[in-house]
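Undergrad: Okay, structure incoming, though there's no sequence with it:
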């Protein structure tokens, strides 16, 4: 299953987490989403969000402009 791509580049904290939470709420359990961010705090916020909301942070990758997160909905 290919992940849903979600481009949140340009948004500052807390918007990447807020928008990811809203997007995941509309998705089926087990769905993969790949989130691109440029917010430097996302590297702290996304893992915390996944842990708090019961999602699996499958992968974190540093990109040229920020970070990319692969999340499996819990």
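TA: Sure, I can see it. Given the structure is predicted, the values throughout are model-derived calculations rather than measurements. Numbers count the residues shown, from 1 in each chain.
Undergrad: When you work out contacts or count neighbours from here on, use the C-alpha atoms and nothing else.
TA: OK.
Undergrad: Please list all residues in contact with the residue nearest to the spatial centre of the chain.
TA: Centroid check for the chain by C-alpha atoms, centre = their mean gives residue 35 as the closest residue, at 4.4 Å. Residues counted as contacts of residue 35 (C-alpha atoms under 8 Å, 6 or more residues apart in numbering) are 5, 6, 7, 8, 20, 68, 69, 70, 71.
Undergrad: Among those residues, which one sits closest to residue 57?
TA: residue 71 (4.7 Å; C-alpha to C-alpha).
Undergrad: Isn't the closest one up against residue 34?
TA: Yes: between residue 71 and residue 34 there is a contact under C-alpha atoms under 8 Å: 6.4 Å.
Undergrad: Second structure for comparison follows:
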């Protein structure tokens, strides 16, 4: 289990690039600073896509990524 509380869960299972990143950005925009978004994806490319997006986007931090059983779970914190 994670050591941080998620504020919201975004389900993008079945969606491929670039939709997981697009939907993640839209959801993060609706959060307040310090809140964590959990993103559930089935696209293996989302591991690098969301990590790259978080690295290059001010105001967000990739907290963790978990891979298992064809599901890729991302935890993104809004920092601003």
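TA: Received the coordinates, thanks. All of these numbers come straight from a predicted model, not from anything done at the bench.
Undergrad: So for residue 71 and residue 34 of the first structure, which sits in the more crowded spot?
TA: Between residue 71 of the first structure and residue 34, counted using other C-alpha atoms under 10 Å, residue 71 has the larger neighbour count: 25 against 20.
Undergrad: how about the helices of the first structure, start to end?
TA: 15-25, 42-53 (DSSP state H).
Undergrad: Tabulate these in JSON lines, adding columns for distance to residue 59 of the first structure.
TA: JSON lines is the format used below for the helices of the first structure (distance: least, C-alpha to C-alpha, whole Å):
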{"stretch": "helix 15-25", "distance to residue 59 of the first structure": "15"}
{"stretch": "helix 42-53", "distance to residue 59 of the first structure": "10"}
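Undergrad: The first structure: which residue goes with residue 53 of the second structure?
TA: Applying TM-score structural alignment, one finds that residue 53 of the second structure aligns to residue 49 in the first structure.
Undergrad: How many residues are close by the closest residue to that match other than its chain neighbours?
TA: Of all residues not flanking residue 49 of the first structure in the chain, residue 17 sits nearest, at 6.9 Å (C-alpha to C-alpha, 6 or more residues apart in numbering). Look at residue 17 of the first structure: counted by other C-alpha under 10 Å, it has 21 neighbours.
Undergrad: wait, isn't residue 17 of the first structure in contact with residue 45?
TA: Yes: at 7.0 Å, residue 17 of the first structure counts as touching residue 45 under the criterion of C-alpha under 8 Å.
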